[in-house]
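Undergrad: sequence first, predicted model second:
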Amino acid sequence: MEHLDTFMTKNVKKQIMGLIIIFILNTIMAIVFTIANKSLVTESLYNVIVALRCINLSIQVLALLGLIFEKRILAHLSILLCLSISLSIVTLFPSSNNLIALISVSVTLILIQLILSTWYENRKVTLALGIGTVLYLNIFAAFEPSHPSISDYVDKTLYFSIIITLNYLLIMISLFNVALMMSINRATGFIKNLIYIDIKTGLFNERQFEHVLSKAITEQSKLIVLAIDLSNLQELNHHFGYRTIHKLYVEELSRIQSLMLPYGSTYKLDGPVLAYIVPSDQNSLIGSKTNLAEIINQLESTKFYETHEIHFKYQMLATQYPQDGINPSQLIDNLYHLKYSNTPSINSIRWYDQRSFDQLKRRIQLEKDLEQAIQSGDIYIVIQPQVTLKDYKVHGAEILARWRHPEYGDVSPNEFIPIAEQMYLIDRLTEHIIKEATVIHNQIKEINSDFKFQLAVNISASSINGKLDHHFRELTHPFEIEITESTLISLTENAKYTLGYLKAKGFTIAIDDFGTGFSNLEYLHALDVDVLKIDKRFVDSMMNSDKALKLVEALIIMAHTLGFNVVAEGVETKMQCDVLAVFDCDIIQGYWFAKPMLPEQFITFYKSSNDFN
């Protein structure tokens, strides 16, 4: 939005341009009148008057051009010069008729008063112009009879009546201009309060901060934008109510302003965010760890409301020009990003980091595009084979979701699955994956109808707890349902019943990433688990750590003791494979045998991979 001062300046410029155009037309009429009445004056005087009026017309045009092209000094000087010339012409070279001469002077004085009062927009200047024009008119009227150029006089009674009328007119115009300037000043002040002042706190608001910051950027090669945010506002509002907290917060502002006085004026941004502009010559204030630590400690405060203690907690945010942004909008957006991000603090300040902002921007874009990606098929499946260690035969495969984003390329499921859960799209995504898995399962059955090939599908706890249980119950193919260990605790009784029903139909249950979650054996017993999948992190670390090696061995022994099959994930070397074989691991999955592949590639792979020796 355009700043009010700029808007008012443009508005005044338009008004002055209109008045100057009227002035130009008046001068042109005066030139035409002089030429038409050439016989009334001597030839030498006629030439002087016409020349002066033409010069004046040129200066008026120059003033108009100065306004159009925003050359304020040129326009100002041109206006003053043309007004002076106009008044000199009607005073020194009046018409031969005293009434016409008087009216000419009056019209010129009125134009002078209107143009200058509009230009300066000051009631004192307007009042001085009013008094000056009235005095000038009466002085001219007093000395007019002795002027050598005037020879035609009207009746004295009529003449004095016209003088009184013109005085009255000038006085009314002067009073009107003064009243208008006072009203404009009051209205401008009121509008500024509405537009640039935060009504609830009395501080300058974000729009004014943006304007001041814009000016500071043009004057400074480097600067820092500092902000103080009441970080626990939402919690306080929830417990004590908005009105109570706002009242206490307003009381806090004077204390905060005094603490932050070395950092300049305080500006109120959106929410409980107070902003400051620190020029480059004061950056030492920011670098002083002691100063900031003391301010942070002093900002923390406790208020008492009735019988409650209310603790205000603050965080300090900072972004730099020009490293983090080159205009006010970017710098202010950086502060808001810091407010809602988890950027760590350095020397008591949370500094803006472009990388974390890009990550947030990426997440927002992924949230926006995810639903459409599910509908359009941009989320597709890949399949990674699972191989038995005893005979190196393909035992089954795990269905993995992938997203090929038009802007970001391949997006990991570790990134978009949590987004799908947060946006309540996980059920639709799971249903889409199960349908794709069913197609693959049918193709495998056509190749080998006797072989009990199982496809493993990752299912979130929210999907099993939700409406997809009906969809599971309609499936006839015995999939392996993988549930991460960390989600076991969130399964509802209905979800456990659904898993039991599916298990009775031939489905198997696998615990994915075993060893990274709660490791509660009661859940394993309650769900009648079939398979434990050892997380890739354990497989990676067992080659470098005796403890990890013993842990993997112990997990395999425990699983076999409980009657579970064991799948080791992330097997990438022959040495890992040999160690797992010694530990009697049942199945392995990893890049050592095959990377995840597209469905058509997997079908070809399955047909040709009876033996991996």
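TA: Okay, I see it.
Undergrad: C-alpha only now, for contacts and for neighbours.
TA: Fine.
Undergrad: how is Y380 assigned, secondary-structure-wise?
TA: strand (DSSP: H, G, I helix; E, B strand; the rest coil).
Undergrad: tell me who's in contact with the residue lying closest to it once chain neighbours are set aside.
TA: Once flanking residues are discounted, Y380 sits nearest to R402: 5.4 Å by CA to CA, 6 or more residues apart in numbering. Shown in contact with R402 (CA atoms under 8 Å, 6 or more residues apart in numbering): 379-382, 410-413.
Undergrad: so R402 sits in a helix?
TA: No - looking at R402 with three-state DSSP, it is strand, so not inside a helix.
Undergrad: how near is the residue nearest to the spatial centre of the chain to L52?
TA: Centroid check for the chain by CA atoms, centre = their mean gives D333 as the closest residue, at 4.3 Å. In this view, D333 and L52 are 58 Å apart by CA to CA, to the nearest Å.
Undergrad: cool, K156 as well?
TA: For K156 relative to L52 (CA to CA), the value is 31 Å.
Undergrad: between the two, tell me which one has more neighbours.
TA: L52 (16 against 9; other CA atoms under 10 Å).
Undergrad: what about the more buried one, which helix or strand?
TA: helix 43-68 (DSSP states H and E).
Undergrad: which helices and strands does that helix pack with?
TA: helix 4-36, helix 72-92 (3 or more CA pairs under 8 Å, 6 or more residues apart in numbering; DSSP states H and E).
Undergrad: show me what the first one is packed up against.
TA: Going back to what we said before, that points to helix 4-36. By 3+ CA pairs under 8 Å, 6+ apart, helix 4-36 packs against helix 43-68, helix 98-120.
Undergrad: got the angle between that helix and helix 98-120?
TA: 160 degrees (axes from the mean of the first three to the mean of the last three CA atoms, to 10 degrees).
Undergrad: what about the strands in the stretch 501-613 of the chain?
TA: 508-514, 531-534, 565-569, 587-589 (DSSP state E, counting those that start in this stretch).
Undergrad: out of those, flag the one nearest D540.
TA: strand 565-569 (9.6 Å; CA to CA).
Undergrad: all strands of the stretch 351-500 of the chain, in order?
TA: 379-388, 394-405, 409-411, 454-458, 480-484.
Undergrad: adding another structure so you can compare the two:
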Amino acid sequence: MQISELVEIFAEHTDIVFWVRTDSEMLYINEAYERVWGFSRKALYQNPNSFVELVHPEDLPELLDYLQSDKKQTPVWSMQYRLVLNSGEIRWFEVTNKLIDVEGRNFPGIMIGTAIDITQEKRISDKLFASEEKFRMIAENTSDGLLVFENNQVVYASPAYFKQLGYEEQEELGRDTASIADLLHPEDRDATLHSIQQAISRGDEELVYRFRAQSKQGDYIWREDHAKFVYDDNGNYVRAYVVARDVTDHVLTEQKIYDLAMSDRLTGLCNWFKFTQDYAMTKDDGGDKVFILLDLDGFRLINDTHGHHQGDVILKFIGSRLKKAFPDAKIARYGGDEFVLLFNSITDNQKQMNLGVEFLAQSILSEVARPFRLYDRSTIRRKYSLTAGIGVMTFKGYIPLQEVFRLAEIALYNAKHRDKNQFAIYDEQMQQCMLQKVTMEEQLARALVDKELEIYFQPQFDLQHRCVAFECLLRWFHPQDGWIAPDQFIPIAEQMGMIVVIERWVIQQVCGLLQSKVFKENRADLSASINISSYHFLQEDFESNLLATVKEAKVDCCLIVLELTESLLISQKELVSEKMARLKPFGFRFSLDDFGTGYSSLSYLKNLSFDQVKIDKSFINSMSEEAKDLSVVKAIVALAKALELELVAEGVESEAQQAILADLRCDLLQGYLFSKPIPKADFINKFVITKG
């Protein structure tokens, strides 16, 4: 909960509302402090205990006792005392503090407090003892209800008392204490009656208690009763005078403060602060628990391409779906695009529990992946789907929440490292993987600056064995660890968002190469294929940055082929189509990479403006031995020919494979049979200068 939100809500509230830590640091106090007490809030922020100077000398000892004792750790505390205001007037106030605590905190607790002016109420209560006549006159002209009890009977009830409960004055209400008790809410009845009996048995003169009372209409109002007890000379209870006040609005305000402090304002789920409190209450529960940490895949891209408002809409969707689909779970939004879920035991059988956890995690992923519609920046409503990564921590009994979260986070990193839409259940081996991944993130952030990243080039040949194009492939040579495989560091770069910077650098380097003197004089016809990640391609400024880079290098756009993957098309087909349509007129060509390995759909080739299809090397590797793979390759070739698409076979490693592809009239061949990916200098010498 942000202080700014409290300021907005309670700035004009008539009661004084404050937010203070138990170490006396004042976090917030509304303007009513200045209006009611007549003193500057600035002084109170500087010294939260400065208000003590305003307390009436007779009430000061009790207040100081509270401030200097452990009573500040009491969940709910209330006290009445007098203040000498700036004008010299003495007024009574009732101050109520509610402590919000967090299990395992390393900071002081926070108290939400209110201060209500009860001067009129105290004056009425004091006057009750002055005279019966004055009492009756006051009673019938105040909004507070007044009751007089004698011998367990109501001997007097004021008109306001009836009005509070929705009755006409002449309507009969039970006059004995049992009938009055029947009006109390069942959850409040026993505690309220017990506190009254205890006060009388101790000989207390006053008691303040709060409860819910049922009205004639059947609903409940919140009442706060101030009772004064009268005893005879022998100390026997004789009579009680009760001032009954309707504090429903005040209680609702308190509850609103509490709800705002404990809930996520965007999704309506509880926030992490409230989740920690609820988790602490499970300390005595020895059963099995399942803790799940969920992080949306590519959510930053949604914010970047559609704006934060649409991102907020998605978070509301996800929160609502999780709450509806898993009503028995304790669900909270941890922050950003992360959610946490806590489930009680699924089963006592460990094997069955593991299966149950896997099914549960998969169910959550399926719930997140259900399509929804969003308005893009052009106000067109489009269909989208999201995926998520899930880290699962299962345990028995009680483990501090910080440790549970840490281990679930390790499992989440493991799931994210595999791919999108994955879950992982924590085991001890993940700890080492997590440390390695964090180390790689730190090293990768420095790799581009330290010039550890290089571009290697792999030629593509036509059926006449001429090099007519090349693919640009990123390589990382670590000074200590040597070569790091692309499938290890590229997914991490995508998760970090660093892939945008890296691929922009690649485009700049390739454009510089195509415009270099050696290329222009020897192989000005060579085209370059550049792999573009989905995160980068969907950036709002992708087209403008690409065009600016190509224009600055004075490169013909027809020489650049942008390779896209199927995963990009699955989630953002419409947006991808629009971006391709905007770039095609400039001459850029598009290639569908690794065709046949994902959720290949003919509609992608039919409806999107691809120029080229690349057959994945997994089919090429086994097509000479596996009839099914050969059939797949033949089908892809036939499809590409029918749609007039250029066909590239990657991963060609044997002459047998080359012969099959030549018979199928595949347009371009690429693989170790011809050349491995090689550094720029070697590529220029072998395939540019010598025109290989």
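TA: Ah, there it is. Because the structure is a prediction, the values reported are computed rather than measured.
Undergrad: TM-score for this pair?
TA: Scored against TM-score structural alignment, normalised by the length of structure 1, the superposed chains reach a TM-score of 0.47; 343 aligned residues with a CA RMSD of 4.8 Å.
Undergrad: that older thread, buried residues of the helix holding L52 of structure 1, list them for me.
TA: 46, 49-50, 52-53, 56-57, 59-64, 66-67 (16 or more other CA atoms under 10 Å).
Undergrad: list the residues that contact S78 of structure 2.
TA: Going by CA under 8 Å, 6+ apart, the list of residues near S78 of structure 2 reads 94-97.
Undergrad: just to revisit the earlier point, would you turn the helices and strands packed on helix 43-68 of structure 1 into a markdown table with distance to V579 of structure 1 and mean neighbour count?
TA: Listed next are the helices and strands packed on helix 43-68 of structure 1 as a markdown table, based on distance: least, CA to CA, whole Å; neighbours: other CA atoms under 10 Å:
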| stretch | distance to V579 of structure 1 | mean neighbour count |
| --- | --- | --- |
| helix 4-36 | 75 | 15 |
| helix 72-92 | 85 | 18 |
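Undergrad: which one of those lies closest to A559 of structure 1?
TA: It is, among these and with distance given as CA to CA, helix 4-36, at 73.8 Å.
Undergrad: could you pick out the longest helix of structure 1?
TA: Assignment by DSSP state H gives helix 156-196 as the longest helix of structure 1.
Undergrad: skip ahead from that one and say which helix or strand is next.
TA: helix 206-219.
Undergrad: and that next one, what does it pack onto?
TA: helix 156-196, strand 267-268, strand 273-279, helix 328-340.
Undergrad: could you dump the ones you listed to TSV with distance to L99 of structure 1?
TA: Putting those into TSV (distance: least, CA to CA, whole Å) gives the following:
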stretch	distance to L99 of structure 1
helix 156-196	7
strand 267-268	61
strand 273-279	63
helix 328-340	61
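Undergrad: closest one to T9 of structure 1 among these?
TA: helix 156-196 (11.9 Å).
Undergrad: follow-up on the earlier one: which among the contacts of R402 of structure 1 end up buried?
TA: 379-382.
Undergrad: farthest-apart pair in these, please.
TA: I379 and V382, at 10.1 Å, using CA to CA across the buried ones among the contacts of R402 of structure 1.
Undergrad: quick one on the thing from earlier: of the contacts of S78 of structure 2, select the buried ones using a ChimeraX command.
TA: The buried subset of the contacts of S78 of structure 2, as determined by 16+ other CA under 10 Å, is captured in ChimeraX by this line:
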select :95,96,97
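Undergrad: in stretch 353-366 of structure 2, what counts as buried?
TA: So, applying 16+ other CA under 10 Å, buried residues of stretch 353-366 of structure 2: 353, 357-358, 360-362, 364-365.
Undergrad: try stretch 317-336 of structure 2
TA: Those would be 318-319, 322-323, 329-334, for stretch 317-336 of structure 2 by 16+ other CA under 10 Å.
Undergrad: Throw the helices and strands packed on helix 43-68 of structure 1 into JSON lines and include distance to G287 of structure 1, thanks.
TA: Output for the helices and strands packed on helix 43-68 of structure 1, formatted as JSON lines (distance: least, CA to CA, whole Å):
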{"stretch": "helix 4-36", "distance to G287 of structure 1": "35"}
{"stretch": "helix 72-92", "distance to G287 of structure 1": "42"}
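Undergrad: quick one, which of those is nearest to I447 of structure 1?
TA: helix 4-36 (76.3 Å).
Undergrad: for the closest one, what is the distance to the chain centroid?
TA: 43 Å (CA atoms, centre = their mean, to the nearest Å).
Undergrad: M353 of structure 2 in helix, strand or coil?
TA: helix.
Undergrad: how close does it get to L365 of structure 2?
TA: Counting by CA to CA, the gap from M353 of structure 2 to L365 of structure 2 is 18 Å.
Undergrad: for T439 of structure 2, same thing?
TA: T439 of structure 2 is 28 Å from L365 of structure 2, by CA to CA.
Undergrad: please enumerate the strands of the stretch 451-600 of structure 2.
TA: Counting by DSSP E, counting those that start in this stretch, the strands of the stretch 451-600 of structure 2 are 453-461, 467-478, 482-484, 527-531, 560-564, 589-595.
Undergrad: nearest to L514 of structure 2, out of these?
TA: Closest among the strands of the stretch 451-600 of structure 2, using CA to CA: strand 527-531, at 8.2 Å.
Undergrad: which strands and helices sit next to that closest one?
TA: Using 3+ CA pairs under 8 Å, 6+ apart, strand 527-531 of structure 2 is in contact with strand 467-478, strand 560-564.
Undergrad: one more time with 10 Å
TA: strand 453-461, strand 467-478, helix 499-514, strand 560-564, strand 589-595 (3 or more CA pairs under 10 Å, 6 or more residues apart in numbering; DSSP states H and E).
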